[in-house]
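Novice: dropping the sequence and predicted coords here.
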Amino acid sequence: MKRWPPTTVKARCVAVFTVHGLGCDPKEYTTRDGQCCPVCYEGTVVRRDCTQQLGTKCGPCEYGTYMNQPNGLNKCFPCTSCDPGHGLFVQQECRATHNTVCDVLPGYLCKSFADDTGCSLAEKHKLCAAGERILEPGTSRTDTVCERCKPGYFSQDGVNCTAWTM
């Protein structure tokens, strides 16, 4: 078996350590210069990369931003806003560790829903036309279901069908 001289082994180990930066451990991130540093926790981001003497310096997310995962980023994510003009309201406020959760106002239906942020796109419930009635009222997750009035009945407002009278 061939033995490497100590200096060669040492140089080889340094080379392996430098290459290691390309594939850091799950609780580490890769810096711009290829070093592996410990990640910051939820609610914080990197303010200064680690050095051989000091660990990663993390700082809290500012108001209006959040970070919901361990990370090696230097900026928090901006909080989502829930626009009442588009049928949304704040169900849960944004915090340093989680985004805003939006839900729909009465009279609206959610068209795009995600578990972590709630509703991101709302639409007004369909209105039934004259000659129709509301079979099933709309909810936050389903649209209004309309039904034509039976013969001998009418509906001017698209809500209820009323019998014709003579």
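Specialist: Arrived safely, thanks for sending. Numbers count the residues shown, from 1 in each chain.
Novice: can we go C-alpha only for contacts and neighbour counts from here?
Specialist: Will do.
Novice: what helices and strands are in contact with the helix or strand hosting E147?
Specialist: Assigned by DSSP states H and E, E147 belongs to strand 145-148. When contacts are defined as 3 or more C-alpha pairs under 8 Å, 6 or more residues apart in numbering; DSSP states H and E, strand 145-148 sits against strand 132-136.
Novice: comparison target below:
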Amino acid sequence: MLGCFKTKRIEMVTLLFMLAVFPVVYSCDPATQYENHGECCNKCGPGTRMSSDHSGCFDPHCMPCQEDEYQEAFTEKIICEVQPYCDQNKNFEGSTNRSKTSLSQCICKAGHHCSSKECLTCVPHTKCGPGQEILSTGDHIRDTVCQACPANTFSSDSSAESKCKQWTVCDKGSKAEANGTSTSDIVCGKYRVHTMNVNMESPTRKERYVIFLTFRSAMTVILLYFSI
């Protein structure tokens, strides 16, 4: 019993000695705090920055990031990060109402896509030529993908949006005068009805005189016949 008491006493003395020699070290939360002269001070929240005087360890003086600036995480920095400049001369959309808590990527304007993986500039979408149609429409990252017109369809112009059109079906009473191709439609035409032209013009003066003489000769012959 006495031996057990001595053992516990030795353990307690050892613990007190260690506490005296090795003081307790408090660990700051690296996400929201920073160490300053042995104290864990609070950082400023996302979208803000620390005032230049670093006033207030536990209640810091924080300033909001300005336009086209951002701060993603808690920070002890006195300046915010700068958003990238989106140059409209390089076919980027103008930057408005950008986030102050995250990095805003430059977006290509409508009808354009990034020219490279780094997206330093934007270029117009490819137009599918005659005889082609859109397989997949381009966006701000990818270009347009084209494919040949399917059977019985055509496309006669260049476009970055259109699909091929179906050939026209000729109505009853008409026929195809020109077959459809991948770049042109069927041309329909009516069936032609052939008629004979009969000359119904009036006889000329000479023709009338000949007819008169013929008629008079015939009458003379008839009269002579009956007078005999």
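Specialist: Cool, the structure landed. Note that the structure is a prediction, hence the values are computed from the model and not measured.
Novice: circling back to that earlier point, list the buried residues in the strand holding E147 of structure 1.
Specialist: Buried residues in strand 145-148 of structure 1, counted by 16 or more other C-alpha atoms under 10 Å: C146, E147, R148.
Novice: identify all contacting residues around the next helix or strand after that strand.
Specialist: Moving toward the C-terminus from strand 145-148 of structure 1, the next helix or strand (DSSP H and E) is strand 153-154. Here strand 153-154 of structure 1 makes contact (C-alpha atoms under 8 Å, 6 or more residues apart in numbering) with A130, G131, E132, C161, T162, A163, W164.
Novice: and which of these is nearest to D25 of structure 1?
Specialist: Nearest to D25 of structure 1 among the contacts of strand 153-154 of structure 1: E132, at 62.8 Å, using C-alpha to C-alpha.
Novice: distance of the most centrally placed residue in structure 2 from E81 of structure 2?
Specialist: Centroid check for structure 2 by C-alpha atoms, centre = their mean gives D139 as the closest residue, at 3.5 Å. From D139 of structure 2 over to E81 of structure 2 the distance is 28 Å, taken as C-alpha to C-alpha, to the nearest Å.
Novice: repeat for K127 of structure 2
Specialist: From K127 of structure 2 over to E81 of structure 2 (counting by C-alpha to C-alpha), the distance is 39 Å.
Novice: with L223 of structure 2 instead?
Specialist: Applying C-alpha to C-alpha to L223 of structure 2 and E81 of structure 2 gives a distance of 132 Å.
Novice: which one's more surrounded, these two?
Specialist: Set side by side, L223 of structure 2 and E81 show more neighbours around E81, with 19 against 10, by other C-alpha atoms under 10 Å.
Novice: ok, the more buried one touching A73?
Specialist: No - between E81 of structure 2 and A73 there is no contact, the gap being 11.0 Å when judged by C-alpha atoms under 8 Å.
Novice: what segments of structure 2 are helices?
Specialist: 2-21, 205-227 (DSSP state H).
Novice: helices or strands next to the shortest one in the packing?
Specialist: With contacts defined as 3+ C-alpha pairs under 8 Å, 6+ apart, there are no secondary structure elements packing on helix 2-21 of structure 2.
Novice: which positions within that helix qualify as buried?
Specialist: Result for helix 2-21 of structure 2 [16+ other C-alpha under 10 Å]: no buried residues.
Novice: before we move on, what about stretch 39-53 of structure 2?
Specialist: Neighbour-count burial for stretch 39-53 of structure 2 [16+ other C-alpha under 10 Å]: C40, C41, N42, K43, C44, G45, P46, G47, T48, R49, M50, S51.
Novice: in strands, which of those appear?
Specialist: Judged by DSSP state E, the subset of the buried residues of stretch 39-53 of structure 2 located in strands is C40, C41, N42, T48, R49, M50.
Novice: what lines up against the second one once you look at structure 1?
Specialist: This points to C41 of structure 2. C41 of structure 2 maps onto C37 of structure 1 when the alignment is built from TM-score structural alignment.
Novice: could you list every residue that touches the closest residue to C65 of structure 2 other than its chain neighbours?
Specialist: Leaving aside its chain neighbours, C65 of structure 2 sits nearest to T48 (5.1 Å; criterion: C-alpha to C-alpha, 6 or more residues apart in numbering). Going by C-alpha under 8 Å, 6+ apart, T48 of structure 2 touches C62, M63, P64, C65, Y70, Q71, C80.
Novice: re the thing from before, separation between the match of C41 of structure 2 and T97 of structure 1?
Specialist: For C37 of structure 1 relative to T97 of structure 1 (C-alpha to C-alpha), the value is 21 Å.
Novice: C24 of structure 1 now?
Specialist: 24 Å.
Novice: what's the answer for V9 of structure 1, then?
Specialist: Counting by C-alpha to C-alpha, the gap from V9 of structure 1 to T97 of structure 1 is 45 Å.
Novice: with T18 of structure 1 instead?
Specialist: 33 Å.
Novice: look at the two and report which has more neighbours.
Specialist: T97 (17 against 12).
Novice: okay but that one is in contact with Y66, surely?
Specialist: Yes - with contact defined as C-alpha under 8 Å, T97 of structure 1 counts as touching Y66 (5.4 Å).
Novice: what do these two both touch?
Specialist: Common neighbours of T97 of structure 1 and Y66, counting by C-alpha under 8 Å, 6+ apart, are G43.
Novice: from one end of stretch 33-45 of structure 1 to the other, what's the distance?
Specialist: 18 Å.
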